[in-house]
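Undergrad: Curious how this folds, go ahead:
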Amino acid sequence: MNWQRGLSIILRLHINHAKRRNSPRLAVRTYTMESSKHPEVKRVLVTGASGYVATGIVNDLLNKGYLVRGTVRSLKNPGKVKPLKSMAEGKPGKLELVEADLMKPETWKSAVSGCSHVLHTASPFPFVQPKNAEEVIRPAVDGTISVLEACKQDGNIKRVVVTSSIAAVGMNHTTKPLNENDWSDPSHGGAEAEPYCISKLMAEKAAFEYVEKLSDKDKFEICTVLPGYVIGPTLTDQVSTSLDIIKRVMVGGDLMVPDVSFTFVDIRDVVDAHVQCMTSPKAPGERYLIVDKILGYSEVCKILSDEFYPQGYSIYTRIAPRFLISLMSLFDNTAKTMNIIWGVICEYDNTKLKTELGIKPRDTRKGVVDMAYSLIDNGYIEKKAQYKGRSSDKQ
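TA: Now for the predicted structure:
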């Protein structure tokens, strides 16, 4: 046996042994192999890393072997930091966390330093609209500009992916499906005049306008991802608006439900879209609607009731009278929001999602159920005595 063949056998035995032991050295090799697919991606900054969508993105990037830097407002907040650190353990990629705040422009210079790509997900998303719209609008718009300004000053950022929303395309009645060429018009009132919708519209427009005005030497690539209402499994037990709505249904928070509908999308599709936009040659300058199908609130309740009523959860499905919600909206902000979007049906065209990003949307009905299970399993919703878990888990 010649020495080359002997060395080859030894290396194969070493690699197989390392796989069985989950060796750290193998993790480094996996990172090198994965990153070689996109060598232009040196380090990815994910803003608002502890958020519902952001944790999914961070987890996916780590699984793919990327170097990831996540921002949180405070490294002293164990509720935000500990789940991220735990999630990173044993992954082929590496995670570091830094402090940065949307309302503190000076914190972003060091956050972007050493990164090549930025996924900007951080933005306020209140379920109950604030009395002062600026509480939502200013962090969204000013925070986005602060991140982009830091990218310009750094000079090494190749691409920024901004998380926008279907709210920036339109949320009122339409005669045809809206697409990426459409923009919300708050002057129409209704759902589009809500502070959150205005904040997403203004932040996305501000981002494109900012990059457009940059000189050639300062310019970097930008694209935006516009998800619908995001559902699907959560990786942590952190509070978020998206999770709170499903929790409210699961704990029987309302005896009757409003006649409202949402355009849903599975979080796993949203994560895939962000990562695809980070490297796709088609993405620069583009907007991508990330949506699946429209489900009524009562339909969501029915889906959850069918799955969880036998497991001890009482979920109400009866639709409330409109006059009752209108009356409640005079003194309840949640009811006010529901009253604004009552009966609103708005369709969106997801052709670009499928043709340019190659993503076939998952079944959002399954995503609703998956989300509820994850909330129970992560302790966000009480586990009832009759709870048996997913039937697939028992097989």
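Undergrad: from here on, contacts and neighbour counts on C-alpha atoms
TA: Noted.
Undergrad: what's the following helix or strand after the helix or strand where residue 141 lies?
TA: Element membership for residue 141, per DSSP states H and E: helix 134-154. Using DSSP H and E, the helix or strand that follows helix 134-154 in sequence is strand 159-163.
Undergrad: could you say what helices and strands that following strand packs with?
TA: Packing contacts for strand 159-163, counted by 3 or more CA pairs under 8 Å, 6 or more residues apart in numbering; DSSP states H and E, involve strand 117-120, strand 221-227, helix 267-279.
Undergrad: Swap in 6 Å and give it another go.
TA: Using 3 or more CA pairs under 6 Å, 6 or more residues apart in numbering; DSSP states H and E, the elements in contact with strand 159-163 are strand 117-120, strand 221-227.
Undergrad: Need those in CSV (columns: distance to residue 86).
TA: Below are the helices and strands packed on strand 159-163 laid out as CSV (distance: least, CA to CA, whole Å):
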stretch, distance to residue 86
strand 117-120, 21
strand 221-227, 27
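Undergrad: right, so those strands: which one is the most enclosed?
TA: Among these, the stretch with the highest mean neighbour count (mean count of other CA atoms under 10 Å) is strand 117-120, at a mean of 26.
Undergrad: Here is a second sequence; please produce its structure as well for comparison:
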Amino acid sequence: MNKSLVVVTGGSGFIAIHIINQLLQQGYRVRTTVRSLTKTAIIREMLTNTGITDFTDLEIVTADLTSDENWNNIMKGAIYVIDVASPTPKLNFKHKEEMIIPAVEGVRRVLSASRDAGVKRVVLTSAYGAIFAGHSHRTTPYTEKDWSDLNWENIHPYQESKTRAEMAAWRFIKDEGQGLELSVINPVAVMGPVLSAKYSHSNGQIKEFLTGEVKAVPNVDSGYVDVRDVASLHVIAMTNPAAKGERFLATTGETLSMLDVSNILRTAFPAF
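TA: As a prediction, the model looks like this:
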């Protein structure tokens, strides 16, 4: 059986590992990138925790979003690419370019190598941060037609990086794609099964509530979505003809305040 090859970038990430799990379960071959092969053990541990026992169809290779090295080789033979790797929110950054430049250049590297290798479609993991920022007085629901306002003086570098990276992706497809297809997923805060001791940014917020690291409840509302649904959406967008050229806002459709979250956790985990 000639199984289709899918390249997944950033394979040790929270969303990526759930995507890899679903791809392997569905019979695809997966080649995933990491910055260092020291991540191999944690990837296998997390996949084992999802029930994967056979790693025959999994290949782990090194690549860095900040370097051109190896990307062309990585894309050889791939039918689809799911580009998840991107800088995550950092509290200790000196300049916003530390997040923005790698995100934009990384997307261009992946798309360029995908195009040159004859990949059919790339699915890019963007974020809700590329949709809502800078619209504080909004009274109607956000949709996939909305974009964050890059002129807003308080935009967080993470939100700016996601916005600029996604804009760069659509621009590449239009001007340089040469038939390469693109679909984009824009998740809100992503929750779900933690498969190792490594916490994602969103799950880390919940951990901080449970451990008492958060001393007061911030006056913030957030949308939430299950990581398994986000992974499934990526896989569907990869092959569904109707997903070509589309953005998908991944959310449950409801928001919760941090107080709502705290009360849910208090009820579910009274020992904390």
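Undergrad: one step back: report the distance from the helix holding residue 141 of the first structure to the chain centre.
TA: On the basis of CA atoms, centre = their mean, to the nearest Å, helix 134-154 of the first structure sits 18 Å off its chain's mean C-alpha point.
Undergrad: on that earlier part again, out of the helices and strands packed on strand 159-163 of the first structure, nearest to residue 14 of the first structure?
TA: Closest to residue 14 of the first structure of those, according to CA to CA: strand 117-120, at 34.6 Å.
Undergrad: which residues in the second structure does the closest one match up with?
TA: Aligning strand 117-120 of the first structure against the second structure (TM-score structural alignment) gives residues 80-83.
Undergrad: Show residues contacting the matching stretch.
TA: Applying CA atoms under 6 Å, 6 or more residues apart in numbering, the contact partners of stretch 80-83 of the second structure are 6, 7, 8, 9, 119, 120, 121, 122, 123, 124.
Undergrad: Run a quick neighbour tally on residue 183 of the first structure.
TA: Residues within reach of residue 183 of the first structure, counting by other CA atoms under 10 Å, total 16.
Undergrad: List the contacts of the alignment partner in the second structure of it.
TA: Under the alignment (TM-score structural alignment), residue 183 of the first structure pairs with residue 147 in the second structure. The neighbourhood of residue 147 of the second structure, defined by CA under 6 Å, 6+ apart, consists of 130, 131.
Undergrad: one more time with 7 Å, if that's ok
TA: Contact analysis of residue 147 of the second structure by CA atoms under 7 Å, 6 or more residues apart in numbering lists 130, 131, 132.
Undergrad: what do you get for residue 139 of the first structure?
TA: Each residue near residue 139 of the first structure by CA under 7 Å, 6+ apart is listed here: 102, 103, 123.
Undergrad: Same question for residue 33 of the second structure.
TA: Counted by CA under 7 Å, 6+ apart, residue 33 of the second structure has contacts 8, 9, 10, 11, 60, 61, 62, 63.
Undergrad: next one: residue 103 of the second structure
TA: Residue 103 of the second structure is in contact with 86, 87, 161, 165, counting by CA under 7 Å, 6+ apart.
Undergrad: which position in the first structure aligns with it?
TA: Counting by TM-score structural alignment, residue 103 of the second structure corresponds to residue 140 in the first structure.
Undergrad: Also residue 205 of the second structure?
TA: In the first structure, residue 205 of the second structure lands on residue 245 (TM-score structural alignment).
Undergrad: and the helix or strand hosting its match, which residues are buried?
TA: According to DSSP H and E, residue 245 of the first structure maps onto helix 241-250. Buried positions in helix 241-250 of the first structure, judged by neighbour count with 16 or more other CA atoms under 10 Å: 242, 243, 246, 247, 249, 250.
Undergrad: Kindly reformat those as CSV containing distance to residue 338 of the first structure.
TA: Shown next, in CSV, are the buried residues of helix 241-250 of the first structure (distance: CA to CA, whole Å):
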residue, distance to residue 338 of the first structure
242, 15
243, 17
246, 15
247, 17
249, 14
250, 18
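Undergrad: All the strands of the stretch 251-395 of the first structure, residue numbers only.
TA: Secondary structure of the stretch 251-395 of the first structure, counting by DSSP state E, counting those that start in this stretch: strands at 261-266, 287-290, 294-296.
Undergrad: which of those sits most buried?
TA: Highest mean neighbour count of these: strand 287-290, a mean of 27 (counted as mean count of other CA under 10 Å).
Undergrad: Quick one: the residues in the second structure that it pairs up with.
TA: Counting by TM-score structural alignment, strand 287-290 of the first structure corresponds to residues 247-250.
Undergrad: check the fit of the matching stretch onto the first structure and give the mean distance.
TA: Comparison of stretch 247-250 of the second structure with the first structure after fitting gives an average deviation of 0.6 Å (mean CA distance after the TM-score superposition for the first structure).
Undergrad: And the closest residue to residue 249 of the second structure other than its chain neighbours, how close does it get to residue 2 of the second structure?
TA: Leaving aside its chain neighbours, residue 249 of the second structure sits nearest to residue 186 (4.7 Å; criterion: CA to CA, 6 or more residues apart in numbering). Residue 186 of the second structure sits 32 Å away from residue 2 of the second structure, going by CA to CA, to the nearest Å.
Undergrad: Next: residue 211 of the second structure.
TA: Note on residue 211 of the second structure: its distance to residue 2 of the second structure, by CA to CA, is 48 Å.
Undergrad: Name the residue in these two with the higher neighbour count.
TA: Taking neighbours as other CA under 10 Å, residue 211 of the second structure and residue 2 compare with residue 211 leading, 9 against 6.
Undergrad: Show me what counts as buried in stretch 88-95 of the first structure.
TA: For stretch 88-95 of the first structure, a neighbour-count test (16+ other CA under 10 Å) marks 88, 91, 92, 93, 94, 95 as buried.
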